[in-house]
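S.K.: Build me a structure from this.
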Amino acid sequence: MEISDKVVVVTGGASGIGAGLAQRFAREGARGVVVADVNLERAQGVARAIGPMAVAAHCDVSREADIQALVQLARERFGRIDVYCSNAGILGRIGGIELEDALWDKMWQVHGMAHVWAARAVIPEMLERGEGYFLVTASAAGLLNIVETPAYGVTKHAAVAFAEWLRIAYGRKGIRVSCLCPQSVQTDMTRDGTGSAAVNGVLLPEQVAEVVVQTLREERFLALPHPEVAQYFLAKAQDYDRWLGGMQKLYAQHMQQS
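M.R.: The predicted structure follows:
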């Protein structure tokens, strides 16, 4: 799908990957860009910088009502939604099985149910038109896991699985689905350190947006700004036990440094 003349909604659009996507979509000729974020002031700043085709909206993706209101705003302003980028995410904090239930619940809402709620809100309309695009921002952690925290890795696995299911269920009905799985990207989430995810370098949001635009153009499922992730994913599938052994070494290094 080409972005030109399309209406795009980007959650988590006030900074990082989301801001990079919103800005790049505008340069690709989008007819409308909705920059949605829990931080409305920063979202408004991104929208103003983009220009008159962009509008900012407050949205806490851990609340289904907020997502429904966001979708309604986009429809009222632009008439339709062609591309929905379910991008918002949170890092939480480093820890293990002792991490509190409240953190797990928040992670499930933001990295899991937010995608479900967004799909409920936009997929039926896309099905009626016979076309639409749904982009889930997961993480390389969703394919490979991460040693610093189980809550992040587990919920990002869920994001990948839901994106897969959407593609399975609706891919032959005109709905394109892609899943973005970067390693470390320069965002607010990585300001205090990037941990094991930085093994292949820290990308700029603009670099991630370039890969996303190309992925949407080719309508491929996985968007991998760090191409090494594909090699790791293949190695994991080919020899799961060996891969787990390598991850155990990374975990031991993490524990020594913490």
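S.K.: going forward, measure contacts between C-alpha atoms and count neighbours the same way
M.R.: OK.
S.K.: pull the longest helix from the protein.
M.R.: Ranked by residue count, the top helix of the chain under DSSP state H comes out as helix 150-170.
S.K.: what's that one packed up against?
M.R.: Under the contact criterion of 3 or more CA pairs under 8 Å, 6 or more residues apart in numbering; DSSP states H and E, helix 150-170 touches helix 101-108, helix 114-129, strand 132-137, helix 141-144, strand 175-180.
S.K.: now the shortest one, how far from the chain's geometric center?
M.R.: Going by CA atoms, centre = their mean, to the nearest Å, the spacing between the C-alpha centre of helix 141-144 and its chain's C-alpha centre is 13 Å.
S.K.: what's next to the longest helix of the chain, contact-wise?
M.R.: Contact with helix 150-170 is made by 91-92, 95-97, 99, 103-104, 107-108, 111-112, 115-116, 135-139, 141-143, 145-146, 175-179, as judged by CA atoms under 8 Å, 6 or more residues apart in numbering.
S.K.: hang on, the earlier thing: could you dump the helices and strands packed on helix 150-170 into TSV and include distance to G201 and mean neighbour count?
M.R.: TSV is the format used below for these (distance: least, CA to CA, whole Å; neighbours: other CA atoms under 10 Å):
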stretch	distance to G201	mean neighbour count
helix 101-108	25	16
helix 114-129	28	18
strand 132-137	19	25
helix 141-144	15	22
strand 175-180	17	24
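S.K.: need these in JSON lines with distance to A36, can you?
M.R.: Shown next, in JSON lines, are the helices and strands packed on helix 150-170 (distance: least, CA to CA, whole Å):
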{"stretch": "helix 101-108", "distance to A36": "18"}
{"stretch": "helix 114-129", "distance to A36": "13"}
{"stretch": "strand 132-137", "distance to A36": "14"}
{"stretch": "helix 141-144", "distance to A36": "23"}
{"stretch": "strand 175-180", "distance to A36": "18"}
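S.K.: To compare against the first, here's the next sequence to fold:
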Amino acid sequence: MEISGKVAIVTGAGAGIGAALARGLVAAGARVVLADLDAGAAAQVAESLGAAAVAVGGDVADEQVIRGLIERAAAEFGPVDLYFANAGIGGGAGLDSTDAQWAAALEVNVLAHVRAARLLVPEWLSRGSGYFVSTASAAGLLTQLGSAPYAVSKHAAVGFAEWLSVTYGDKGIRVSCVCPMGVDTQLLHSGLGATEHSAEAELAIKAVTTAGKVLSPDEAAEVVLAGVDAEHFLILPHPEVLKMYRYKGSDYDRWIDGMRRFQAALLGN
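M.R.: The predicted structure follows:
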């Protein structure tokens, strides 16, 4: 995928990986619509990128907001070539997570991707090209200690990206699924949505920060854009995740036992 000259939408682009992706895309010659629930943050990033970027505020799990993003991109720059479904939330801790927290995690981390694909894929099929990039997480391949809604919704995000690629990959549509471990973002420092200063929040933070290097958003975005350029399905800013995933698949019971021991060590048990 040659990025130069393409039109992209990036959700969750007010900060973190999304903002870094927008910067990288513009630097590579793309024109970008930045979307974020925090309209002011998205606007600030867009202003720093000049005429090649515009910002739109809104909840990107809302189908009407997604439709508006696509229409704004078409009006400003032309038809959408790439969609980066990057916005994500935590959603709570364990079994005490409320139905509302579960629903929010599934809405933003999964159904926002489904709704975007529903709107984009028919046009991409008629054009014979299009690229959908899902920001999931290593939690979607492994799991996430301290946050059940995050772990489950990210597994679902990986599953949807797989289905999308298998179903439409022979029809000109490319799909990538991004599965990083720790990236220096507010989501990480908040404990993935667990109650602030709670044991679950501390566990979630420790589980990520002790598993490998915490990357900057720019470092993660550089790997993502290189993966898109190469049209890789699975993009791993932390390459060691592949080794962990293979270990999990080779002996599931042993892997679960290892994760229990890891959790106990983090909790000081």
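S.K.: picking that back up, quick one, which of the helices and strands packed on helix 150-170 of the first structure gets closest to D60 of the first structure.
M.R.: Closest to D60 of the first structure of those, according to CA to CA: helix 114-129, at 9.2 Å.
S.K.: now for the closest one, which elements pack on it?
M.R.: Contacts defined by 3+ CA pairs under 8 Å, 6+ apart place helix 114-129 of the first structure against helix 64-78, strand 83-86, strand 132-137, helix 150-170, strand 175-180.
S.K.: which part of the second structure lines up with that helix?
M.R.: Per the alignment by TM-score structural alignment, helix 114-129 of the first structure matches residues 112-127 in the second structure.
S.K.: circling back: list just the one of the helices and strands packed on helix 150-170 of the first structure that sits closest to L203 of the first structure.
M.R.: Closest approach to L203 of the first structure among those (CA to CA): strand 175-180, 13.7 Å.
S.K.: The spatially most central residue of the second structure and W255 of the second structure, how far apart?
M.R.: By CA atoms, centre = their mean, the second structure has its centre lying nearest to T135, at 2.0 Å. When distance is defined by CA to CA, to the nearest Å, T135 of the second structure is 24 Å away from W255 of the second structure.
S.K.: repeat for A52 of the second structure
M.R.: Distance of A52 of the second structure to W255 of the second structure, given as CA to CA: 46 Å.
S.K.: cool, and E231 of the second structure?
M.R.: From E231 of the second structure over to W255 of the second structure the distance is 30 Å, taken as CA to CA.
S.K.: next one: T209 of the second structure
M.R.: According to CA to CA, T209 of the second structure stands 19 Å off from W255 of the second structure.
S.K.: again with L188 of the second structure
M.R.: For L188 of the second structure, the distance to W255 of the second structure (CA to CA) stands at 24 Å.
S.K.: related to what we said a few turns ago, V178 is in contact with the residue nearest to the centre of the second structure, correct?
M.R.: Yes. With contacts counted by CA atoms under 8 Å, T135 of the second structure reaches V178, the gap being 4.7 Å.
S.K.: The helices and strands packed on helix 114-129 of the first structure: which one's closest to A252 of the first structure?
M.R.: Closest approach to A252 of the first structure among these (CA to CA): helix 150-170, 14.8 Å.
S.K.: L204 of the first structure maps to what in the second structure?
M.R.: Aligned counterpart of L204 of the first structure in the second structure: S216 (TM-score structural alignment).
S.K.: tell me the contacts of its match?
M.R.: S216 of the second structure makes contact with V183, D184, T185, according to CA under 8 Å, 6+ apart.
S.K.: now with 7 Å?
M.R.: V183, D184 (CA atoms under 7 Å, 6 or more residues apart in numbering).
S.K.: swap in the one 5 residues further on?
M.R.: With contact taken as CA under 7 Å, 6+ apart, A221 of the second structure is in contact with I17, A20, L21.
S.K.: host element of A35 of the second structure?
M.R.: strand 31-36 (DSSP states H and E).
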